[in-house]
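J.: Predicted model, plus sequence, below.
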Amino acid sequence: MLLSIALLPLLASHFWHHHFGKVATFWALAFFVPFIATHASGIVASEMTHAILLDYVPFVILLTALFTIAGGILVTGNLHGSPRLNTALLAIGTLLASVIGTTGASMVLIRPLLRANDGRRHNVHVVVFFIFLVSNIGGSLTPLGDPPLFLGYLRGVDFFWTTAHMLPEMVFAALVLLVLFWFLDSYLYKGDTDFRGVSDPTPDTPKMGISGRINFALLAVVIGAVLMSGSWKPEISVPVFGLHWEVQNIVRDLILIAAAIASLILTPDSLRKENGFEWGPMLEVGKLFAAIFITIIPVIAMLKAAENGAFAPLVALVTSPDGAPINAMYFWMTGILSSFLDNAPTYLVFFNLAGGDPVELMGPLARTLVAISCGAVFMGANSYIGNAPNFMVKAIAESAGVKMPSFFGYMAWSVGILVPVFILVTLVFFRS
C-alpha cells in the first residue's frame, strides 16, 4: 500500500490519478480476504470493527468537519510572499495548530499562503515547510493539536500537561526550522526578482479581510465536542462485536457532523468557490487512509505483541538492560514508525510499552512520555502519509498549480532538513 502511494504517481501518474481508489481497495482486500479465510469470524469482526468503526470513522469525521469548516473561511486580499511575510504566516500557523488542530490550521492558512506566493518562480519550499511546521510540529501543545496527544488525553494525561512539558522541544524545533526557512526563502526570493510582478494570478485588492466568520464559531463547536469526549465519562457504551462504542464518542461524532453540515448551509457557495474549495483532497485522504487503516491491522498487532512479536528486536532497543527506558530511542522508534504508519496507534503502543500508567508517565517517567509524544507528533512530518494534513495540503497545493515533490522527493526534503533538526532535539533534550 505504501509503495503504491510512493511509486505509482511517479511511474503511472495518469493511472494513479484516475484509479487510486481502486488500488487502495485492492490492497485492503489483499489483506482482508486471507484474514477472513484463516481466522475465526469473531476475531475478524472485532479487528475490522476496531479499525473502521472505532478508529477510521472518528478520524475521517473529524478531518471532514475541520476541512469543511476551515474551507468556509476566506482571507481576502493579495498578500505578497516576501520572506518576512511567509515566515510570519508559518509562525502564526504553528501556534494556531495547537488551538484548532493541525488539520484546522492547515486548511485555514494554506490557501492564503498559496495566493501570496503564486507570483513567485520558487514556491515549493514554502509548502514543504508549511507541512513541517503547521501540519505537524505546531500541534504539540494540546490534545487538540494532533490525534496521538488526544489519545493520551483520553487515557488520563492532563489537558495542559503537554503544554507545560513539550513547550521547550516544540519551540526549539520550530525556531530552528523558521530560521532555516527565512534564510532559504530570502535566497530564493532574490532569484525571483525578474519573475515577480510578471506573473501574479491574484489581482491586488485595496485591503485585507476575512469572510465566513460564522465558521470560527463552528470551529469552537468542534473544539468543544473534542474536549467533551475526553472529559465526560458517562460509562455508557454500545457493544459491537465484543468492543465498546462509548456514548461520548458517538455524541462527539454527531456534533462534528452537524457542525460540518451547518457550515455548508451557512457559508455562501460563492465564498467557497472564491476560496478554491473542492472535495478532491478530502476524498483522496478518505480513500487512501481507509486502506491504510485496514492494512495496518497486522502491523499494529505485531507492535502490540511487543517483545513476543515480530518487532521484538525494535522493542528491545527502547529499554536498557536494567529495565530503565532509553528516552532517545523512544523518541526515534516512535517517530520512525509514525512516519509511515498512523501516528495515533503507534503513540499508544509505545505509551503502553512504557507502562501505560498516566500518573507514572506524567511523574517519574515524564521525559519518556515527552519523548514518545515528540516522536509521534514531530516525525509525522517525515513523509506525506505520516499525518493526514500532509496529504491534504499536498493535494490543495497541486490543484493550485504548485509542482509538489513526489513521495520520495518530499522525503529528500525531510531527511535533509528535519532529520538533522531531530538529531539536535535528541542531543539537547533526550541524551539521558
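T.: That came through fine. Numbers count the residues shown, from 1 in each chain.

J.: C-alpha from now on. contacts and neighbour counts both.
T.: OK.

J.: who's in contact with L2?
T.: By Cα atoms under 8 Å, 6 or more residues apart in numbering, the contact list for L2 reads F340.

J.: Pull up the gap between it and M404, please.
T.: Distance, L2 to M404, using Cα to Cα, to the nearest Å: 18 Å.

J.: Please apply the same query to P34.
T.: Here the criterion is Cα to Cα. By it, P34 lies 37 Å from M404.

J.: More neighbours: those two, which one.
T.: Neighbours per residue (other Cα atoms under 10 Å) separate P34 from M404, with M404 holding more: 17 against 10.

J.: Could you pull out the helices in the stretch 251-400 of the chain for me?
T.: 269-274, 280-295, 297-304, 312-316, 327-340, 343-353, 358-362, 366-378, 388-399 (DSSP state H, counting those that start in this stretch).

J.: what's next to the fifth one, contact-wise?
T.: Taking Cα under 8 Å, 6+ apart as the criterion, the residues outside helix 327-340 that touch it are 2, 314, 317-318, 343-344, 346-347, 350, 367-368, 371-383, 385-387, 426, 430-432.

J.: Quick one: buried ones out of these?
T.: Among those, those scoring as buried are 318, 343-344, 346-347, 350, 367-368, 371-383, 385-387, 426, 430 (criterion: 16 or more other Cα atoms under 10 Å).

J.: For the host helix or strand of A217, list every residue counted as buried.
T.: Using DSSP states H and E, A217 sits in helix 214-231. Buried residues in helix 214-231, counting neighbours by 16+ other Cα under 10 Å, are found at N215, F216, L218, L219, V221, V222, I223, A225, V226, L227, S229, G230.

J.: next up, a second structure to put side by side with the first:
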Amino acid sequence: MTLSHASTRFLRPLATAALPTLLPVTAFAADFDGGSLSPWWGLPFAGILLSIALMPLLAPSFWHHHYGKVSAAWALAFLLPFAALHGAGLAGAQLLHALLAEYIPFILLLTALFVVAGGIHIRGNLRGTPGLNTGILAIGALLASLMGTTGASMLLIRPLIRANDNRRHQVHVIVFFIFIVSNVGGSLTPLGDPPLFLGFLKGVQFFWTARNILPETLFIVGVLLALFHVLDRWYYGKEDALPFDPTPDTRGIRFEGAANFWLLGGIVFLVLLSGIWKSPVGFDLHGTELGLPGLVRDAGLIAITLLSLRITAPQVHADNQFGWAPMAEVAKLFAGIFLTIIPVIAMLKAGVHGPFGAVVSAVTRPDGQPDPAMYFWATGVLSSFLDNAPTYLVFFNTAGGDAQVLMTTHAPTLVAISAGAVFMGANTYIGNAPNLMVKAIAESRGVRMPSFFGYMMWSGAILVPLFILSTFIFFR
C-alpha cells in the first residue's frame, strides 16, 4: 500500500464523519444532568483504562491486532445501555457532541501536526551524548509552547531516537522526553496544550499563562533537565565501548522537507484564528453548536494535512520511517476514551451534589474560598487518567467560570488549575495524546518502552515528589 493510499484510507472516515455538520437536522439537547447518574456509569471508562494498562501485558498479541475492537466494545458498553435507559435521541446527541465538538477537532489537529512534523527530516548523524540529549529536551520544552506538545514531540522524537540508536540504555531518554516535551513544556501559551486553548476560548488572555505560570514551568523543567543529565551521564558511563552506530555519518546537520515549517505556521495561525475570530454564523446539530471559525479551522487543518502529504518527498517519509500506525492507535483508543468519558464528565459537572461531590468539595476551604493546592492536585490527578481538556473546564467552572475574576482575584486558583492539567498529563500514557504517540513511535523503532504501570513507576518516582515540592513552593 502506498503512502497516498494509506493516508486516503485514514482520512476518509474523518471526512465522512464531518459531513453531518453540513446537513439540517432536528435539534436535541446535548447536555444532561449528571447528578442523576449512578457512579456505575463510570465502569466502561474504567474498563478501557484497565484494558490499555493490562492487555498489552497479559495478551500482547491479541491487543496488538484488536485494540480498536476493544476500544469500540467499551464505547458500546456505555452507549447501548444509555440509549436503552435514556432514549436513543439523548444517546445520539451525546455521541454527536463527543464526535463533532471534541473528538474530530482533536484528531484533525493531532493528524495535521503528526503529518507536517513527520514531513521534516533532520539530516545528520547526531551523537546521543548526555549533553546533546539534554539540549534536545530543552529545545523541545521551548518549542512545545510555540507549536504544541504534539508538534514538538513529532518533530524531535525521531532524531532523538536516531541519535541514541547505538546505545543500550534508551528508555529513560524517551520517558524524560514525554515528561518535558510532550507535557510540561506546553504550559506557557494556549497553543501549547488543549486545556489552555479552552481557557483562551473562555476569555483567558493569550499571554496570561506565560506571565503567571513561567516560574512553575521553569522550576519543573529545570529540575527535570538536571535530573535527566545526571541519569543519562550515569547510563552513558556504564556503556563503555558503544556498539556499532547503524546511522551513517554525514557532513553537518540540515533540514529536509523544510516547506513543512510554513505549514506548521499555518496550523498555529488556524488555531489562533479560531479563538480570536467571533462569528454569528453557526450550525446546531442535535444541540451541538458548530461555529464558523471552528469549521474553517478544521477544513484548513485537513487541507494542510493533504498538502503536506502532497509536497513532501517520499524519501523524507522513508527516512523518517513515517507510518500511520502511531496515529491510528491514538485515534482508535481516544475514540473510546472520548465516548466512555461522557458520563464521568457529566457527573463531575454536577458539582457538590453529584456522585463525585466529594472531589468538588475537596477543593474549597472551610471559609468558602478556593484552595489552590487542592485545585492543583484534583485537576492534576483527574487529568492523569481523564482527558485533561474537559477536566480543566470542569474545575474552571467549579472555580466560578469568570475568566476576568480568575485572572485577577483568583489568579492562584487559575494557575493551579492550568498547571495541574498540563503538568500531570505526564503521569500516565493516556494523560496527554502525544504520550501514546511517542510511545508507539519509540516501540516501532525497537525501543522496549515500559508497560502502562511500568511508566507510572517512573512518573511516581520522579514527577510525584517534584509536584509535592512544587505544591509547598507555589500553591500554599
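T.: Good, I have the coordinates. Predicted, not measured: the structure shown is a model, and the values here were computed from it.

J.: Minimum distance to I100 of the first structure: which of the helices of the stretch 251-400 of the first structure has it?
T.: When the helices of the stretch 251-400 of the first structure are compared by Cα to Cα, helix 388-399 sits nearest I100 of the first structure, at 12.8 Å.

J.: what is the orientation angle of that closest one with helix 343-353?
T.: Orientation of helix 388-399 of the first structure against helix 343-353 (axes from the mean of the first three to the mean of the last three Cα atoms, to 10 degrees) gives an angle of 160 degrees.

J.: what ranges do the strands span in the first structure?
T.: Along the first structure, counting by DSSP state E, strands occupy 74-76, 209-211, 237-240, 243-246.

J.: After superposing both structures, state the mean offset of the first one relative to the second structure.
T.: Once the two structures are superposed, the average separation between strand 74-76 of the first structure and the matching residues of the second structure is 0.4 Å (mean Cα distance after the TM-score superposition for the first structure).

J.: still on that earlier bit, now for the helix holding A217 of the first structure, which elements pack on it?
T.: helix 57-70, helix 147-154, helix 247-266 (3 or more Cα pairs under 8 Å, 6 or more residues apart in numbering; DSSP states H and E).

J.: Kindly name the residues of the second structure that line up with the longest one.
T.: It stands for helix 247-266 of the first structure. Mapped onto the second structure using TM-score structural alignment, helix 247-266 of the first structure covers residues 292-311.

J.: what does that stretch rub up against?
T.: Under Cα under 8 Å, 6+ apart, the answer for stretch 292-311 of the second structure is 4, 105, 108-109, 111-112, 115-116, 119, 260, 263, 266-267, 270-271, 273-275, 277-283.

J.: same question, stretch 183-192 of the first structure
T.: So stretch 183-192 of the first structure is in contact with S82, P83, R120, R121, H122, H125, V126, going by Cα under 8 Å, 6+ apart.

J.: same question, stretch 410-419 of the second structure
T.: 187, 195-196, 209, 212-213, 216, 370-373, 375-376, 379-380, 392, 395-396, 399, 405-407, 475.

J.: Would you mind checking these for buried ones?
T.: Neighbour counting with 16+ other Cα under 10 Å marks 187, 195-196, 209, 212-213, 216, 370-373, 375-376, 379-380, 392, 395-396, 399, 406-407, 475 as buried within the contacts of stretch 410-419 of the second structure.

J.: I'd like the buried residues of helix 214-231 of the first structure as JSON lines, with distance to L90 of the first structure appended.
T.: Compiled in JSON lines, the buried residues of helix 214-231 of the first structure are given as follows (distance: Cα to Cα, whole Å):
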{"residue": "N215", "distance to L90 of the first structure": "22"}
{"residue": "F216", "distance to L90 of the first structure": "20"}
{"residue": "L218", "distance to L90 of the first structure": "23"}
{"residue": "L219", "distance to L90 of the first structure": "20"}
{"residue": "V221", "distance to L90 of the first structure": "25"}
{"residue": "V222", "distance to L90 of the first structure": "23"}
{"residue": "I223", "distance to L90 of the first structure": "22"}
{"residue": "A225", "distance to L90 of the first structure": "27"}
{"residue": "V226", "distance to L90 of the first structure": "25"}
{"residue": "L227", "distance to L90 of the first structure": "26"}
{"residue": "S229", "distance to L90 of the first structure": "30"}
{"residue": "G230", "distance to L90 of the first structure": "29"}
